[in-house]
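Chemist: Model the following, please.
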Amino acid sequence: MKPTKLSLIALLIAPLLSGCDDAESAIQPAPAVRPVKLMTIEDTKLTQQRLFPAKIAASQQADLAFRIGGELVTLDLVEGQKVAKGDLLARLDDRDAKNALLNAEANHELAEVDFTRKNELYHRKLISKAELDTAKATLKSARAALNTARDQLAYTRLEAPFSGTVAKVNLDNYQNVQPTQVVLTLQGNETVDVSIQVPESLLLPLKNIAFDEAFKPRVRFSAPQTLSLEKGFTPTLTSPRHSTAYPVQFKERASKVSPGSQTYEVVFTLVPPADLNILPGMSAELLLDMSSLSQHQQAIAILPMTAIVRADNTDTTQVWRYDHTTNQVEAVTVDLGQIRGTGIEVISGLKTGDQVVAVGATALKDNMEVKPLRWERGV
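Modeler: Just a heads-up that it's a prediction; the model follows:
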């Protein structure tokens, strides 16, 4: 091929190659859409309820034991049995105690007769004052021995000091019992204690305010999961539902901090509801109404620390608000309140229904397009 023809072909191909380069350079990569986790600002009235894990304990509990030793001959109780005040719970073999009582009664009768006779003789001036004093002292000693014998017989019986439920039986019949050895544990069932751990920040404003008046405490119990079985489907456990919240009354609070935490134990009293079987050791949830302590500045929301960002050019704090119509975020200046265990209070800048970025706020920019995370089961 001649050189003239090669040059002509090169001139024709060059514009085509340059056109391809221009087309490829014109295609720009699409910006990546960042996934974010959102949270919705809920109604302030609902967020004023503060929840504390609580433990149920018996308001009245006693470990019962005999004051004397002996053979246990009567113990017919089972754990969980209800008893009334004064009911016989257990009894020791009382034959020795009865014989000792008979002997003490005889000695007392003899000493009483002797004192009566010598008292008459003294008034007739037939005996000295010293003999009368001796008879009087003997009578007092016999009376004391009689009272002791009666007590020893009474100590062979173990009676319920209050109405309640037998929580634990430690012995069986026909065992030899030692003095003060615990036979059973009795718990009162008229009321139960509900105890929680309260941080010092909640106790500070309560100098002249009653706990019940300030927080209106209530307790609720979580119903257990139930088995749901439908024809043609695998049986599953349904989610637990929360039962009714019952009012409780403040009982006492500790003045010494709990070991290992800057919290104080606060105890409330609950009359067990008739529709629930409340037992000591169960767990519950105590609700406190915090609105009375936030009358001046109510928190709009409590956001995690990962949702708060500080502006670079101004000394302000911001959050990223999500616009679902454009899938973009915008910076919103907010005022912060107190730090709580679950996050930090937002006093102003947001309103109910706003969606803000809860995680990943530091990596966002104004008008940046984002994609809300859709949480699937197991994720």
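Chemist: CA atoms for contacts and neighbours, from now on please.
Modeler: OK.
Chemist: In terms of secondary structure, what does the helix or strand containing residue 117 contact?
Modeler: Assigned by DSSP states H and E, residue 117 belongs to helix 95-123. Counting contacts by 3 or more CA pairs under 8 Å, 6 or more residues apart in numbering; DSSP states H and E, helix 95-123 is packed against helix 129-154.
Chemist: Give the buried residues for the helix it packs on.
Modeler: 132, 135-136, 138-139, 142-143, 145-146, 149-150, 152-154 (16 or more other CA atoms under 10 Å).
Chemist: got JSON lines for those residues, with distance to residue 347 too?
Modeler: Shown next, in JSON lines, are these (distance: CA to CA, whole Å):
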{"residue": "132", "distance to residue 347": "91"}
{"residue": "135", "distance to residue 347": "88"}
{"residue": "136", "distance to residue 347": "85"}
{"residue": "138", "distance to residue 347": "85"}
{"residue": "139", "distance to residue 347": "83"}
{"residue": "142", "distance to residue 347": "81"}
{"residue": "143", "distance to residue 347": "78"}
{"residue": "145", "distance to residue 347": "77"}
{"residue": "146", "distance to residue 347": "77"}
{"residue": "149", "distance to residue 347": "75"}
{"residue": "150", "distance to residue 347": "73"}
{"residue": "152", "distance to residue 347": "71"}
{"residue": "153", "distance to residue 347": "72"}
{"residue": "154", "distance to residue 347": "68"}
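Chemist: quick check: angle from the helix holding residue 117 to helix 129-154?
Modeler: 160 degrees (axes from the mean of the first three to the mean of the last three CA atoms, to 10 degrees).
Chemist: Please spell out which residues along helix 95-123 are buried.
Modeler: Within helix 95-123, the residues scored as buried using 16+ other CA under 10 Å are 97-98, 100-101, 104-105, 107-108, 111-112, 114-115, 118-119.
Chemist: To compare against the first, here's the next sequence to fold:
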Amino acid sequence: MTRSIITISAIAMALLTGCKDASQTIVEQPLYVSTTSVHAPVISQYRTFKGLVVPAEQTPIAFRREGEVQHVLVKAGDLVKKGQMIAKLDESKERQAVNDAQAQYTLAIRQLQRGEELHARQMISKAELDELTANKQLAEANFHYATNQLNYTRLFAPFAGKVSDVFKQRFERVAIGEPVLNLYQNDKVYVRIELSDNVLAMVNPNSQNMSYKPLATFSGVEQTYPLDYLEHTSEPNEQTQTYQMYLTMAQPESEILPGTSVSVSVDMVKAGIASIDGYNIPMTALQAGNRDGEFFVWKLKGDIVTKVPVTIDQVNGEGAIVSSGVAQGDVLVNSNLRKLREGKHVDVVEKDQ
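Modeler: You can find the predicted model right below:
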């Protein structure tokens, strides 16, 4: 009996000890990291932006009614004059409708003329004359409507330019407003370049510095040309997260075609744009994302880290120049990046000032 009591006591003590061990809090091991500070921005007076020639005022041209394409009178690369017919729909039904409406209109005019003579001799009432007048007006409206529908089967160039694309061919059906071709103004050259947010923030279209003309060098063309500012987008590109600026010039004698690559040289001081390229940070502070060209840094505030996306403009011997995502004075973690998590507490063992 005594032995049984001792055995039960031993089992109870073991169970209590096990519960105590399970209830103990697991202490998280500290994560030691080194950090680096973001110093003054990288500054240069002259910058070159890569760009592309795009069609000037490119406009999709479409019919105002649906139907079957009978003729497309132009092809890509053709020059057209303002008012020139460039496409035509099958108009057999519309022409028949015009003939019917014209016959009804002619009949209504003659009936009204006879009615006016009879009313003058008091052979018909004023109400009957009013009915003949209304019939004539209705027939006239139907005739004009049918004529417009016939005109809508023909497509005319709204301005002089060059055809860039043709989307429809003969016997294809087209819906109302569906583009048949694209037309652009070939007497102008539009150049599109990409700008980071910190450069675009310094662009003021109302500034006197906007009279400055950067120089463009086109692929395959020896001569350089001055460009005028046209406009820029207010929303970033979804993929590149950069803003698009458009510059323009008159078309030279030797035509520069859309799709031509171009280098735009800018004196940032004369242009009145802050000459900040970005901030130089070591490669060890960068963490690649899941997509190509996607990079992050880990900013340290107090002892807590935060993951921030950045844009890399270029890589040099000292690291990478980051144009967005960091600012002077930021403290970045540059070790054990893969062990970091959003909001994690870390201990700093080495600081690079």
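Chemist: What value does the TM-score take for this pair?
Modeler: Comparison of the two superposed chains (TM-score structural alignment, normalised by the length of the second structure) gives a TM-score of 0.58, and 247 aligned residues with a CA RMSD of 3.6 Å.
Chemist: Show me the two of the buried residues of helix 129-154 of the first structure that sit farthest apart.
Modeler: 132 and 154 (33.3 Å; CA to CA).
Chemist: what's stretch 131-146 of the second structure in contact with?
Modeler: Residues outside stretch 131-146 of the second structure that contact it (CA atoms under 8 Å, 6 or more residues apart in numbering) are 94, 97-98, 101-102, 104-105, 108-109, 111-112, 115.
Chemist: For residue 265 of the second structure, state which of these is nearest.
Modeler: Nearest to residue 265 of the second structure among those: residue 94, at 56.3 Å, using CA to CA.
Chemist: Provide a list of residues in contact with that closest one.
Modeler: Contacts of residue 94 of the second structure by CA under 8 Å, 6+ apart are 146, 149-150.
Chemist: And it, what's its match in the first structure?
Modeler: Here residue 94 of the second structure is matched to residue 97 in the first structure, going by TM-score structural alignment.
Chemist: Return the distance of that match relative to residue 50 of the first structure.
Modeler: Residue 97 of the first structure sits at a distance of 60 Å from residue 50 of the first structure (criterion: CA to CA, to the nearest Å).
Chemist: try residue 209 of the first structure
Modeler: Computed with CA to CA, the distance linking residue 209 of the first structure and residue 50 of the first structure is 18 Å.
Chemist: residues in contact with the residue positioned nearest the centre of the second structure?
Modeler: Closest residue to the average C-alpha location of the second structure: residue 237 at 6.0 Å, with CA atoms, centre = their mean. Residue 237 of the second structure is in contact with 243-244, counting by CA under 8 Å, 6+ apart.
Chemist: What lines up with residue 186 of the first structure in the second structure?
Modeler: Residue 186 of the first structure maps onto residue 183 in the second structure, by TM-score structural alignment.
Chemist: Identify the residue of the first structure aligned to residue 70 of the second structure.
Modeler: Counting by TM-score structural alignment, the partner of residue 70 of the second structure is residue 73.
Chemist: For that match, pull up the helix or strand it's in.
Modeler: Residue-wise, residue 73 of the first structure maps onto strand 70-74 under DSSP H and E.
Chemist: For stretch 207-214 of the first structure, measure first residue to last.
Modeler: Using CA to CA, one end of stretch 207-214 of the first structure lies 11 Å from the other.
Chemist: Give the buried residues for that stretch.
Modeler: 211-212, 214.
Chemist: three-state assignment of residue 193 of the second structure?
Modeler: Secondary structure assignment for residue 193 of the second structure (DSSP: H, G, I helix; E, B strand; the rest coil): strand.
Chemist: Was I right to think residue 253 of the first structure contacts residue 267?
Modeler: Yes: the pair residue 253 of the first structure / residue 267 is scored as a contact, 6.0 Å apart, by CA atoms under 8 Å.
Chemist: Tell me which of the two has more neighbours.
Modeler: residue 267 (24 against 17; other CA atoms under 10 Å).
Chemist: Which position in the second structure pairs with the more buried one?
Modeler: By TM-score structural alignment, residue 267 of the first structure lines up with residue 246.
Chemist: List the contacts of its match.
Modeler: Residue 246 of the second structure touches 190-193, 229-232, counting by CA under 8 Å, 6+ apart.
Chemist: other SSEs contacting the strand holding residue 73 of the first structure?
Modeler: Where contact means 3+ CA pairs under 8 Å, 6+ apart, strand 70-74 of the first structure is packed against strand 88-92, strand 176-177.
Chemist: Next, the mean deviation of the longest one compared to the second structure.
Modeler: Meaning strand 88-92 of the first structure. For strand 88-92 of the first structure, the mean deviation from the second structure after alignment is 2.2 Å (mean CA distance after the TM-score superposition for the first structure).
Chemist: buried ones in that strand?
Modeler: Buried residues in strand 88-92 of the first structure, counted by 16+ other CA under 10 Å: 89-92.
Chemist: What of stretch 244-257 of the first structure?
Modeler: Using 16+ other CA under 10 Å as the test for burial, stretch 244-257 of the first structure gives 246-250, 253.
Chemist: Stretch 172-181 of the second structure too?
Modeler: Across stretch 172-181 of the second structure, burial judged by 16+ other CA under 10 Å covers 174, 178-181.
Chemist: would JSON lines of the residues you listed with distance to residue 164 of the second structure and secondary structure be doable?
Modeler: Below are those laid out as JSON lines (distance: CA to CA, whole Å; DSSP: H, G, I helix; E, B strand; the rest coil):
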{"residue": "174", "distance to residue 164 of the second structure": "19", "secondary structure": "strand"}
{"residue": "178", "distance to residue 164 of the second structure": "16", "secondary structure": "coil"}
{"residue": "179", "distance to residue 164 of the second structure": "12", "secondary structure": "strand"}
{"residue": "180", "distance to residue 164 of the second structure": "11", "secondary structure": "strand"}
{"residue": "181", "distance to residue 164 of the second structure": "8", "secondary structure": "strand"}
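Chemist: Quick check, the match of residue 70 of the second structure in contact with residue 174.
Modeler: Yes: under the criterion of CA under 8 Å, residue 73 of the first structure makes contact with residue 174 at 5.3 Å.
Chemist: in the stretch 151-300 of the second structure, which spans are helices?
Modeler: Taking DSSP state H, counting those that start in this stretch, the helices of the stretch 151-300 of the second structure run over residues 197-200.
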